[in-house]
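A.B. asks: Need a 3D model of the following:
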Amino acid sequence: MGEKMAFRARNPEQTRADILAAARAEFAKLGLAGARVDTIADASGANKRMIYHYFGGKEQLFEAVIEEAYVGIRAGESELGLDEMTPTDALHALVVATWQYYLDNPEFITLVNSANLHQARHIAGNKQLRKLQKAYVERVAGILQRGEAQRKFRKGIDPVQLCITIAAIGFYYLTNRHTGGVLFGFNFMSRDALAKRLQFNLDTVMRLVLV
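C.D. replies: Now for the predicted structure:
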């Protein structure tokens, strides 16, 4: 144990990453109220004292996990090279990337739901996330402006509303996949259903913006 602790002491970034990964899984599964620091400590190979040292407590750890989740999706969007694409291709790529992020990171949906359950108080003072969101909206606004200038997009589309729509049409489908599957009578997560949903999302967004 002494050697393990000494190793971790020399690798603070890895220790923090291990704790965050374990916390992400625990919070995604049980939410803030149900998650236990002891379980996170065991899963991360750390201990409670180290968690308190790095994060201060369970509430602060939850804040860090939520921040990481949002940073992840915003970072992925910034790497798409949207500004170098045609406006139509850029929106297409953004819709696909948003959908794929949800599929590749299923914990994102449950974490966001948990954050909303607590009325977003864990991100309310987070200036970094607001800055990232502002940059995202501005990027979408730029795509719309270029599309307008080329007379391919309708005039006056609200970039904030479009950002919300792109997020919502995928998020709602996946967060309600279990009840939806029962009520609509098909498996929302089958390969065919997911492909059809993505195409519907693309058609919806493009019909909103195209002239």
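A.B. asks: Going by C-alpha atoms from here, please, whenever you check contacts or count neighbours.
C.D. replies: OK.
A.B. asks: Please, which helix or strand holds the residue nearest to residue 16 when sequence neighbours are not counted?
C.D. replies: The spatial neighbour of residue 16 that comes closest, neighbours along the chain excluded (Cα to Cα, 6 or more residues apart in numbering), is residue 54 at 6.9 Å. Following DSSP states H and E, one finds residue 54 within helix 48-55.
A.B. asks: which secondary structure elements does that helix contact?
C.D. replies: Secondary-structure packing of helix 48-55 (3 or more Cα pairs under 8 Å, 6 or more residues apart in numbering; DSSP states H and E): helix 37-44.
A.B. asks: Run a quick neighbour tally on the residue nearest to residue 16.
C.D. replies: By the criterion of other Cα atoms under 10 Å, residue 54 has 15 neighbours.
A.B. asks: and what of residue 159?
C.D. replies: When counting by other Cα under 10 Å, one arrives at 19 neighbours for residue 159.
A.B. asks: which non-adjacent residue is nearest it?
C.D. replies: Residue 159's closest residue in space is residue 141 (Cα to Cα, 6+ apart), at 5.2 Å.
A.B. asks: before we move on, the earlier item: would you agree the residue nearest to residue 16 is in contact with residue 14?
C.D. replies: No. With contacts defined as Cα atoms under 8 Å, residue 54 does not count as touching residue 14, sitting 11.7 Å away.
A.B. asks: where exactly do the helices run in the protein?
C.D. replies: Ranges of helices in the chain, per DSSP state H, are 2-9, 12-34, 37-44, 48-55, 58-78, 87-104, 106-117, 127-149, 159-175, 177-184, 191-209.
A.B. asks: and the second one, which residues are buried?
C.D. replies: Pointing back at helix 12-34 there. By 16 or more other Cα atoms under 10 Å, the buried positions in helix 12-34 come out as 15-16, 18-20, 22-28, 31-32.
A.B. asks: can those go into TSV with extra columns for distance to residue 200?
C.D. replies: Shown next, in TSV, are the buried residues of helix 12-34 (distance: Cα to Cα, whole Å):
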residue	distance to residue 200
15	42
16	40
18	38
19	38
20	35
22	35
23	34
24	30
25	30
26	33
27	31
28	28
31	31
32	34
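A.B. asks: and this one, so I can compare the two:
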Amino acid sequence: MYQKVHCSGPRVGDGGHAPARVARVSDQPIRQRDAERTRSELLAVATEVFAESGYSGARVDEIAERTSTTKRMIYYYFGGKEQLYRAVLEEAYRGIREAERGIDVGELGPAEAMRRLAELTYDHHLEHQAFIRLVSIENIHRGEHIQRLQSLRDLGQPAMSLLDEILERGRSEGVFRDDVDAFDVHLIISAYCVFQVANQYTFGYLFSRDLHAPESRAHLRSLIGDVVVSWLRDR
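C.D. replies: Model prediction:
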């Protein structure tokens, strides 16, 4: 659909006047989609650069070069390196939270539901190793940037609510102990899954084991499910 935009000045073919300029009504949504795609691409590349080099070592010039854009464009979308880093952090945490919300355990018994949650968390961490590196970097900086992202607290609530729901079902059925809460369970699962990525090189070297070897994955994946479910069993 088009809309004529009249402008002053001569028009060729009508007494020496130039033809009226025609503008697309649909230009704005197209530009919006292009802006969203550009921002998404910048975030993806920035995630790689920050995960590889850390906050201090990452350079906006390198991010611009990898995306074939300019520093000015990055500053236009994010405001600067610090704001870009925070956007990367927020996007990384949003990814794990969306994965957690997508877990359907409604028809499973509490023990199997908890096992499913633990194993899928393991899968996500191995498949998104940049997320773990970013978490490690942020802890090196003592949470300086994450503390300015109040939205991440809100993002974490659905995951805790899901754990609360599974725990409550397990207690009501008499299969889960009643002296642990959702935070305890989240801590145990996260500690194990983060370790698989954060310490893979040091642990692997010291004990001559490849934590990410295909033949080891099924065993290590089931291990966290076994640990959590066994620990939660009513005593």
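A.B. asks: Just the TM-score for the two chains, thanks.
C.D. replies: Scored against TM-score structural alignment, normalised by the length of the first structure, the superposed chains reach a TM-score of 0.91; 205 aligned residues with a Cα RMSD of 1.6 Å.
A.B. asks: about what we covered before: tell me the residues of the second structure aligned with the helix holding residue 54 of the first structure.
C.D. replies: Counting by TM-score structural alignment, helix 48-55 of the first structure falls onto residues 71-78 of the second structure.
A.B. asks: got it, and stretch 109-129 of the first structure?
C.D. replies: Using TM-score structural alignment, the match for stretch 109-129 of the first structure in the second structure runs over residues 132-152.
A.B. asks: got it, and stretch 144-161 of the first structure?
C.D. replies: So stretch 144-161 of the first structure is aligned with residues 167-184, judged by TM-score structural alignment.
A.B. asks: Just the endpoints, please. Distance across the matching stretch?
C.D. replies: End-to-end distance of stretch 167-184 of the second structure: 11 Å, with Cα to Cα, to the nearest Å as the criterion.
A.B. asks: And stretch 94-105 of the second structure, what's buried?
C.D. replies: Buried residues in stretch 94-105 of the second structure (16+ other Cα under 10 Å): 94, 96-97, 100, 105.
A.B. asks: so how far is it from its chain's centroid?
C.D. replies: In terms of Cα atoms, centre = their mean, to the nearest Å, the centre of stretch 94-105 of the second structure is found 10 Å from the chain centre.
A.B. asks: according to the alignment, that stretch goes to what range in the first structure?
C.D. replies: Aligned by TM-score structural alignment, stretch 94-105 of the second structure corresponds to residues 71-82 of the first structure.
A.B. asks: Which residues does that stretch contact?
C.D. replies: Stretch 71-82 of the first structure is contacted by residues 90, 93-94, 97-98, 101, 129, 132-133, 136, 143 when judged by Cα atoms under 8 Å, 6 or more residues apart in numbering.
A.B. asks: how about residue 38 of the second structure, what's its partner in the first structure?
C.D. replies: Using TM-score structural alignment, residue 38 of the second structure sits opposite residue 15 in the first structure.
A.B. asks: That match: what's it in contact with?
C.D. replies: So residue 15 of the first structure contacts 8, 46 (Cα under 8 Å, 6+ apart).
A.B. asks: Relative to residue 26 of the first structure, how far out is it?
C.D. replies: 17 Å.
A.B. asks: cool, and residue 94 of the first structure?
C.D. replies: 29 Å.
A.B. asks: same deal with residue 111 of the first structure?
C.D. replies: Distance of residue 111 of the first structure to residue 26 of the first structure, given as Cα to Cα: 10 Å.
A.B. asks: ok, and the closest non-adjacent residue to residue 232 of the second structure?
C.D. replies: residue 176 (5.2 Å).
A.B. asks: surely the one you found meets residue 233?
C.D. replies: Yes. Using Cα under 8 Å, residue 176 of the second structure is in contact with residue 233, at 4.7 Å.
A.B. asks: More neighbours: those two, which one.
C.D. replies: Using other Cα under 10 Å, the more surrounded residue of residue 176 of the second structure and residue 233 is residue 176, with 23 against 15.
A.B. asks: how much space between that one and residue 23 of the second structure?
C.D. replies: 65 Å.
A.B. asks: next one: residue 72 of the second structure
C.D. replies: Counting by Cα to Cα, the gap from residue 72 of the second structure to residue 23 of the second structure is 27 Å.
A.B. asks: same question, residue 103 of the second structure
C.D. replies: Residue 103 of the second structure is 46 Å from residue 23 of the second structure, by Cα to Cα.
A.B. asks: got it, and residue 73 of the second structure?
C.D. replies: 25 Å.
A.B. asks: And for residue 139 of the second structure?
C.D. replies: 51 Å.
A.B. asks: go on, residue 159 of the second structure?
C.D. replies: If you go by Cα to Cα, the gap between residue 159 of the second structure and residue 23 of the second structure works out to 47 Å.
A.B. asks: Same question for residue 230 of the second structure.
C.D. replies: Look at residue 230 of the second structure and residue 23 of the second structure: by Cα to Cα, they are 66 Å apart.
A.B. asks: Same check on residue 219 of the second structure?
C.D. replies: In terms of Cα to Cα, residue 219 of the second structure sits 61 Å off from residue 23 of the second structure.
A.B. asks: same check, this time on residue 201 of the second structure
C.D. replies: Look at residue 201 of the second structure and residue 23 of the second structure: by Cα to Cα, they are 57 Å apart.
A.B. asks: How about residue 209 of the second structure?
C.D. replies: 63 Å.
A.B. asks: OK, contacts around the closest residue to residue 151 of the first structure other than its chain neighbours?
C.D. replies: Excluding the flanking residues, the one nearest residue 151 of the first structure by Cα to Cα, 6+ apart is residue 211, at 7.3 Å. Shown in contact with residue 211 of the first structure (Cα under 8 Å, 6+ apart): 151-154.
A.B. asks: Sweet, I'm off.
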